[in-house]
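# missing the sequence, but the structure's below:
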């Protein structure tokens, strides 16, 4: 069906018509002028009877202020995640450049795929192509300084980066590319060096870094974390998982909380944070049990009981 343009006040009226309690229409309209109605609907659809089949009525007792409080709490969670992901990403860039330079080579080696284990699939893209793509698109002056004008058509050839040290190149890689390079460095000694220097598991680190990229991307793009089922699930030591479940709370395998546990573990082991989960995450979740429910045990639309949603 065609959609009609609605003013912010009309959007509030629509929510009221569908049964949501709105105690302050002006404040609600002002909120929707800052937070897109469609973004907000990703939260409030859990309070609707059956939106997939067009039944957009809200459960009795549904409150705009309650859902807004949930949204605001998630924004706070995203902010504190970003505060730790940022220094951890910088640490991983530093550790990779140092280890690669020592075990494989300093200049140009990465551009030729040296030290990386390639996919056995014949038509798979080579690992270094991700790094080269990042460098080719970069407008940074430090990249241009080390990049020679050696091209095939409009694309730079690997030889264009023969003078570029790995510690320069790594600063132009996306976090996703860095994750791929770390994962592909198992046979060259680079991954072992990184894991040892961070006092963490060689086996678990690549998957954990991949999950950190996943979380960072969701935070960077302001994507919903509450009731989101994670695709890139990190591994945890069994004793770590048992300790967290015993000390704090239970969590499902595809929860955002599992990434937070892995993030806390790696940050603690590498020395960039202490008690982040206990001192920062847990108080936030304790203050908002509904946020905690969707972060630790994500549910699809219709799966979360109405008595959980409405106090």
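Perfect, I can see it now. Treat the numbers as computed from the prediction; the structure is a model and nothing was measured.

# please make it C-alpha for all contacts and neighbour counts, starting now.
Noted.

# any idea which element the most centrally placed residue in the chain lies in?
The centre of the chain sits closest to residue 215, judged by CA atoms, centre = their mean, with a distance of 1.1 Å. Element membership of residue 215, judged by DSSP states H and E, is helix 205-220.

# rewinding a little: measure the residue nearest to the centre of the chain to residue 84 for me?
11 Å (CA to CA, to the nearest Å).

# residue 270 - nearest residue in space that isn't next to it in sequence?
Nearest residue to residue 270 in three dimensions, chain neighbours excluded: residue 198, at 4.4 Å (CA to CA, 6 or more residues apart in numbering).

# next, the one to line up against it:
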């Protein structure tokens, strides 16, 4: 008979499971304190690569020889630092995209975001209708002073260069997709990219941003979306990561390019975090992040 839900385990029982499977948990009181702070299930994603491989290539429940809880915690802490640095590096990129798109659309129509006739034919059907509904709900929920000002003085209508300030990255990506082709190419051109390339980058980096915001595992993620890249030779530093654009390091390199293209300094914090990788564990090499040999010699990572 199938069990409907896993049975509850005390912290001591959780440690017993780990030790029975071959993990050295060290001092039990300290180990219990870590489980209380971090949650057994959350940590399981970080000890997964420490589990033995069977002959068929599947992970078993037993850990590789020498696996320690301290190594798992070090990997967990590294991932936390990586998320913090990635989010920090993305903030000015997001703000610059908002500003560029809001200004370019405003030149066409002060309320281009609400006038599909001022946008491309992609601004139609249920997708656009749902976007507008979501946007209006965000305006209704907003407590920002600039939104209140426009409600009091302009009946709540925000011009597009103001409206972009209430959009999250996902909604901004949709607005970019709705924009006329000429606007897309103008904004993308500021980064040395084509419109389809920038659109794919925005979609990919939205996943990175959401992973950071929701405390997801980032360091060894293989991303489902592989962004479109410029032709080989246009940006040699991007050519170097062509093979790993679906890995975290490849996408962090894209963030560095977007910063540099807008004359923002590359993120030193990102580089410092990558240098802090816990190399002491041999089961999970830094290559799991997608990091390449001599990565810090790239002009996108040289600080």
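Great, that's in hand. Small disclaimer: the values here were computed from a predicted structure and weren't measured.

# and the TM-score between them?
Superposed pair, TM-score by TM-score structural alignment, normalised by the length of the second structure: 0.78. Supporting alignment: 279 aligned residues with a CA RMSD of 3.3 Å.

# what do we get in the second structure for the residue nearest to the centre of the first structure?
Correspondence of residue 215 of the first structure to the second structure, assessed by TM-score structural alignment: residue 208.

# residues contacting that match?
Neighbour list for residue 208 of the second structure: 86, 218 [criterion: CA atoms under 8 Å, 6 or more residues apart in numbering].

# relative to residue 268 of the second structure, how far out is it?
Taking CA to CA, one finds residue 208 of the second structure at 18 Å from residue 268 of the second structure.

# list the contacts for the residue nearest to residue 270 of the first structure?
Shown in contact with residue 198 of the first structure (CA under 8 Å, 6+ apart): 266, 269-271.

# hmm, who's touching stretch 74-93 of the first structure?
Stretch 74-93 of the first structure has contacts (CA under 8 Å, 6+ apart) with 170-171, 175, 178, 212, 216, 219, 225-226, 267, 272-273, 280-281, 284, 291.

# can you do 7 Å?
Here stretch 74-93 of the first structure makes contact (CA atoms under 7 Å, 6 or more residues apart in numbering) with 170, 216, 219, 226, 267, 291.

# tell me how far the second one lies from residue 225 of the first structure.
Going back to what we said before, that points to residue 216 of the first structure. For residue 216 of the first structure, the distance to residue 225 of the first structure (CA to CA) stands at 11 Å.

# higher neighbour count, those two?
A direct count of neighbours by other CA atoms under 10 Å for residue 216 of the first structure and residue 225 places residue 225 higher, at 23 against 20.

# the first structure: which residue goes with residue 172 of the second structure?
When the first structure is aligned by TM-score structural alignment, the residue opposite residue 172 of the second structure is residue 178.

# check the secondary structure at its match for me.
Recorded secondary structure, residue 178 of the first structure: helix (DSSP: H, G, I helix; E, B strand; the rest coil).

# for stretch 221-237 of the first structure, buried residues please.
Within stretch 221-237 of the first structure, the residues that qualify as buried are 224-230, 232-236, counting by 16 or more other CA atoms under 10 Å.

# swap that for stretch 162-171 of the second structure, sorry
Residues of stretch 162-171 of the second structure classed as buried: 162-167, 169-171 (neighbour count, 16+ other CA under 10 Å).

# on the three-state scheme, the closest residue to residue 78 of the second structure other than its chain neighbours is what?
The shortest distance from residue 78 of the second structure to any non-neighbouring residue, by CA to CA, 6+ apart, is to residue 277 (6.3 Å). Of the three states, residue 277 of the second structure takes coil under three-state DSSP.

# excluding its backbone neighbours, what's nearest the aligned partner of residue 286 of the second structure in the first structure?
Taking TM-score structural alignment, residue 286 of the second structure has residue 292 as its aligned residue in the first structure. Spatial nearest neighbour of residue 292 of the first structure, excluding adjacent residues (CA to CA, 6+ apart): residue 285 at 4.9 Å.

# residue 276 of the second structure: neighbour count?
By other CA under 10 Å, 12 other residues sit near residue 276 of the second structure.

# in stretch 86-106 of the first structure, what counts as buried?
Residues of stretch 86-106 of the first structure classed as buried by neighbour count (16+ other CA under 10 Å): 88-89, 92-93, 95-101, 104-106.

# any chance of JSON lines for these, columns secondary structure and distance to residue 115 of the first structure?
Output for the buried residues of stretch 86-106 of the first structure, formatted as JSON lines (DSSP: H, G, I helix; E, B strand; the rest coil; distance: CA to CA, whole Å):
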{"residue": "88", "secondary structure": "helix", "distance to residue 115 of the first structure": "23"}
{"residue": "89", "secondary structure": "helix", "distance to residue 115 of the first structure": "21"}
{"residue": "92", "secondary structure": "helix", "distance to residue 115 of the first structure": "17"}
{"residue": "93", "secondary structure": "helix", "distance to residue 115 of the first structure": "16"}
{"residue": "95", "secondary structure": "helix", "distance to residue 115 of the first structure": "15"}
{"residue": "96", "secondary structure": "helix", "distance to residue 115 of the first structure": "12"}
{"residue": "97", "secondary structure": "helix", "distance to residue 115 of the first structure": "12"}
{"residue": "98", "secondary structure": "helix", "distance to residue 115 of the first structure": "14"}
{"residue": "99", "secondary structure": "helix", "distance to residue 115 of the first structure": "11"}
{"residue": "100", "secondary structure": "helix", "distance to residue 115 of the first structure": "8"}
{"residue": "101", "secondary structure": "helix", "distance to residue 115 of the first structure": "10"}
{"residue": "104", "secondary structure": "coil", "distance to residue 115 of the first structure": "6"}
{"residue": "105", "secondary structure": "coil", "distance to residue 115 of the first structure": "9"}
{"residue": "106", "secondary structure": "coil", "distance to residue 115 of the first structure": "12"}
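
# now do the strands in the stretch 51-200 of the first structure.
With DSSP state E, counting those that start in this stretch as the definition, the stretch 51-200 of the first structure shows strands at residue ranges 55-58, 151-152, 155-156.

# just tell me the aligned range of the last one in the second structure.
Okay, so that is strand 155-156 of the first structure. Per TM-score structural alignment, strand 155-156 of the first structure has no counterpart in the second structure.
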